[in-house]
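Peer 1: Can you look at this prediction? I've put the sequence above it.
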Amino acid sequence: MLTSRRKFIGALSVGTASTFLPAVTLASLRGKGKKADTRTRIILDTDTATDDALALLMAVSSPKLSVEAITITVGNVGFEQQTKNALYTLEVAGKSGQIPVYQGSARPLTREVHGTATYVHGSDGMSDSFFPDPKQKPEKEHAVDAIIRLVNANPGELTLVAIGPLTNVALALLKEPAMAKKVKGLYFMGGFYKFYGNINPGATYNAWVDPEAARIVFQSGIPITTVGFDVSVKSSVFTDEDYAQVATLGTKYSDFFMKINRIRRTYCKEHQKMKGSNHPDAITVAAVIDPTLVTQSVSRFVDVETRGELTLGALTIDELGVWKKAPNATICVEADEARFKKLVFDTLKIS
């Protein structure tokens, strides 16, 4: 059984999967002369394109976060291009070679690759900016193995921030179910609360790409917080006035932001009835940086539709408790737009 499971997991992915001092003495030695590190330690799982790149830039630039690893999952554009986008964003942030990037699964758990969202992000995922190849290369270790290794080595200390489909996280749970109890929490960019979908009327992109993976994660017992498409539409839209303000900053970060959002900005205005571009991945990371940015949330039981003809990938929220199951997710309902935009502008002013 174990052998067949390993073969199953391997087929779904692109890679392979002394003397002791008393504890009090070790603790005192570690802490002596050092200031306590209060940063939130995260693994950022991403299908890096335009909005993911902003989220990544915010995460690695925040003094409140320690990004321990970046893992690449199936999603927005070609898998190798997503990897290059993440590595190049690290280069823009001045972090090249400082944070490891691991490639994960290039396809969903059981489905064929869905295609890409180049219509939103451009053919390179960065609004056809065609940046040069990054200097840093991805690690040889598979993302799933890296997630398991890091979580096992740091039980209760790592938060997973999933701003793409949940394939890598689900594969890690299939390979090591006990990992669920060792994860501090998981933030997922996906779903919505009493709103509408962006890929079909009931579903949003990240859950729709791999609904089986999303269902495994939501049933795992990991403490989950969702930041949905609705929150991004209400509280993360950068208008023409915001873009004009970004353009005046004159920094490396602001120039990067303007370049990578050219196609996304037009798409959101013309096809999604917005006054500018929304940034769901960035507001998810913002909620990790500053949890008080979430001004309203609800705890509900959530399951994922995997067979619906019209609602594949929908995060089904049991609002009235008809399933009589304990809540398994905290759903962000409202967020502070002004504070989100301040976080973005504070990031874009850095360099």
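Peer 2: Received it, and whenever you're ready, just let me know what you need.
Peer 1: Please make it C-alpha for all contacts and neighbour counts, starting now.
Peer 2: OK.
Peer 1: which residues of the stretch 101-250 of the chain fall in helices?
Peer 2: For the stretch 101-250 of the chain, the helices defined by DSSP state H, counting those that start in this stretch cover 118-121, 143-153, 167-175, 205-209, 211-218, 229-235, 240-247.
Peer 1: any idea how far the fourth one is from the chain center?
Peer 2: Read that as helix 205-209. Computed by C-alpha atoms, centre = their mean, to the nearest Å, the separation of helix 205-209 from the middle of its chain amounts to 12 Å.
Peer 1: List just the one of the helices of the stretch 101-250 of the chain that sits closest to Leu320.
Peer 2: Closest approach to Leu320 among those (C-alpha to C-alpha): helix 211-218, 18.5 Å.
Peer 1: can you list the helices of the stretch 101-250 of the chain in TSV and add distance to Gly197 and mean neighbour count?
Peer 2: Formatted as TSV, the helices of the stretch 101-250 of the chain follow (distance: least, C-alpha to C-alpha, whole Å; neighbours: other C-alpha atoms under 10 Å):
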stretch	distance to Gly197	mean neighbour count
helix 118-121	15	20
helix 143-153	29	21
helix 167-175	20	25
helix 205-209	8	27
helix 211-218	14	23
helix 229-235	7	22
helix 240-247	24	14
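Peer 1: Put this next to the previous one:
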Amino acid sequence: MAEEVEGKTPERVRLLVDNDTGIDDALALAYLCACDHVEIVAVTSTPGNVTADQVAANNRALLELCGRPQVPVLIGARKPLQIPLVTTEETHGPQGVGYAILPDPGALKSGEAPDAIDFWIDAARENPGELTALLCAPLTNFALALRKEPRLPWMLRKVVIMGGAFYYQGNTTPTAEWNTHVDPHAAAEVYAAYTSAAQQGLDESKLPIVCSLDTTERFEMQPQFVNELALAAGEAEEHVRAVDVEGTRSTTLNPLIRYLSDALRFYFEFHRAYNQGYIAHVHDYFAAGVAAGTLNYEVLPANVDVETDSKLLFGTTVADFRGLWGKPNNARIVSRNDPVQGFAELKEKLARMARNA
């Protein structure tokens, strides 16, 4: 039976965010910064869309733009567990945020910040049952954290993963989703750890909520969203059109609208280049809304595993919804969501923050 969750502004949510920023990661992080009830305890930077150092630079600059410069930005792993790192500048631009330009925050100095993995473990130990982990990147850092502290599933309040594709076409190979394909060994370790935790009696409410392509690609942003956002923020019209010359830049004076417009334009152009239309799948925003407790969705429990041996199916996620493997459920997979409600929520929150930018 599906578990249904109605999105509403809940009690205060404390988040550990792990991302590989990334255009949709940036949109998700900006949204979380705009939520008054959300405390971002830290943002950890995982290599994926771009290198870990570039991810961290993007995160620091965006947090500054969104009025959250005090949030720690940390780096853990700088490569996948067993395979070489493959980045995707063709999808997200050379710096990971499309055409957007932000001031360079400078590199993190050696010793300036603690290791991301140690930080997560210490934070979970000091705040048992209080922290939600939002994982919008390859699962490298989380796998390493589980290696060092196998009790993390009990310590965290909730875990939300953006990754995988089940009864759906992959976006990296015919069957594999990007985050999982970058480090499938890490993803396999994470799901194995939760199988073990379930066998030890972990409550099903603490199993990861998995936002796979099956439902994240329903969050298909149309280019008119940018103009609607600008108008809602009290700004002049901000059109991003399919007929525009590629690489056209925003001229708005509002720094947040300009950033989002230039980032999303690149993403629209990328999707068009791959015959998906002048649209943008904003996967990580949906996962952020699940973690923040503001979006509607339903989940179905399953046991999830990841293929790491087959050349043909490398990085493919497989879900056993019927217990055919004889293993306990180790995840709750989102089976339904509400993009209309989700985009209305996104526009309202970002417009309010942009008015104060």
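Peer 2: Great, that's in hand. The shown structure was predicted, so the numbers you read here are calculated from the model rather than taken from an experiment.
Peer 1: Show me the one of the helices of the stretch 101-250 of structure 1 that comes nearest Thr266 of structure 1.
Peer 2: Closest to Thr266 of structure 1 of these is helix 118-121 (C-alpha to C-alpha; 8.7 Å).
Peer 1: can you give me the strands for the stretch 1-150 of structure 1?
Peer 2: Using DSSP state E, counting those that start in this stretch, the strands of the stretch 1-150 of structure 1 run over residues 40-46, 65-72, 101-103.
Peer 1: Tabulate the ones you listed (CSV), appending distance to Gly276 of structure 1 and mean neighbour count.
Peer 2: As requested, the strands of the stretch 1-150 of structure 1 are exported to CSV (distance: least, C-alpha to C-alpha, whole Å; neighbours: other C-alpha under 10 Å):
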stretch, distance to Gly276 of structure 1, mean neighbour count
strand 40-46, 23, 23
strand 65-72, 27, 23
strand 101-103, 31, 27
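Peer 1: Could you dump the ones you listed into JSON lines and include distance to Thr225 of structure 1?
Peer 2: Converted to JSON lines, these look like this (distance: least, C-alpha to C-alpha, whole Å):
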{"stretch": "strand 40-46", "distance to Thr225 of structure 1": "14"}
{"stretch": "strand 65-72", "distance to Thr225 of structure 1": "17"}
{"stretch": "strand 101-103", "distance to Thr225 of structure 1": "24"}
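Peer 1: out of the ones you listed, nearest to Asp230 of structure 1?
Peer 2: Between Asp230 of structure 1 and the strands of the stretch 1-150 of structure 1, the shortest gap by C-alpha to C-alpha is with strand 40-46, which sits at 19.8 Å.
Peer 1: could the helices of the stretch 101-250 of structure 1 go into TSV alongside distance to Gly75 of structure 1?
Peer 2: Shown next, in TSV, are the helices of the stretch 101-250 of structure 1 (distance: least, C-alpha to C-alpha, whole Å):
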stretch	distance to Gly75 of structure 1
helix 118-121	10
helix 143-153	15
helix 167-175	10
helix 205-209	7
helix 211-218	13
helix 229-235	16
helix 240-247	26
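Peer 1: how about the ones you listed, which one is nearest Glu68 of structure 1?
Peer 2: Proximity to Glu68 of structure 1 (C-alpha to C-alpha) singles out helix 143-153 among the helices of the stretch 101-250 of structure 1, at 8.5 Å.
Peer 1: and the closest one, what other elements does it pack with?
Peer 2: On a contact count with 3 or more C-alpha pairs under 8 Å, 6 or more residues apart in numbering; DSSP states H and E, helix 143-153 of structure 1 meets strand 101-103, helix 167-175.
Peer 1: Just tell me what Ser66 of structure 1 corresponds to in structure 2.
Peer 2: Under the alignment (TM-score structural alignment), Ser66 of structure 1 pairs with Glu39 in structure 2.
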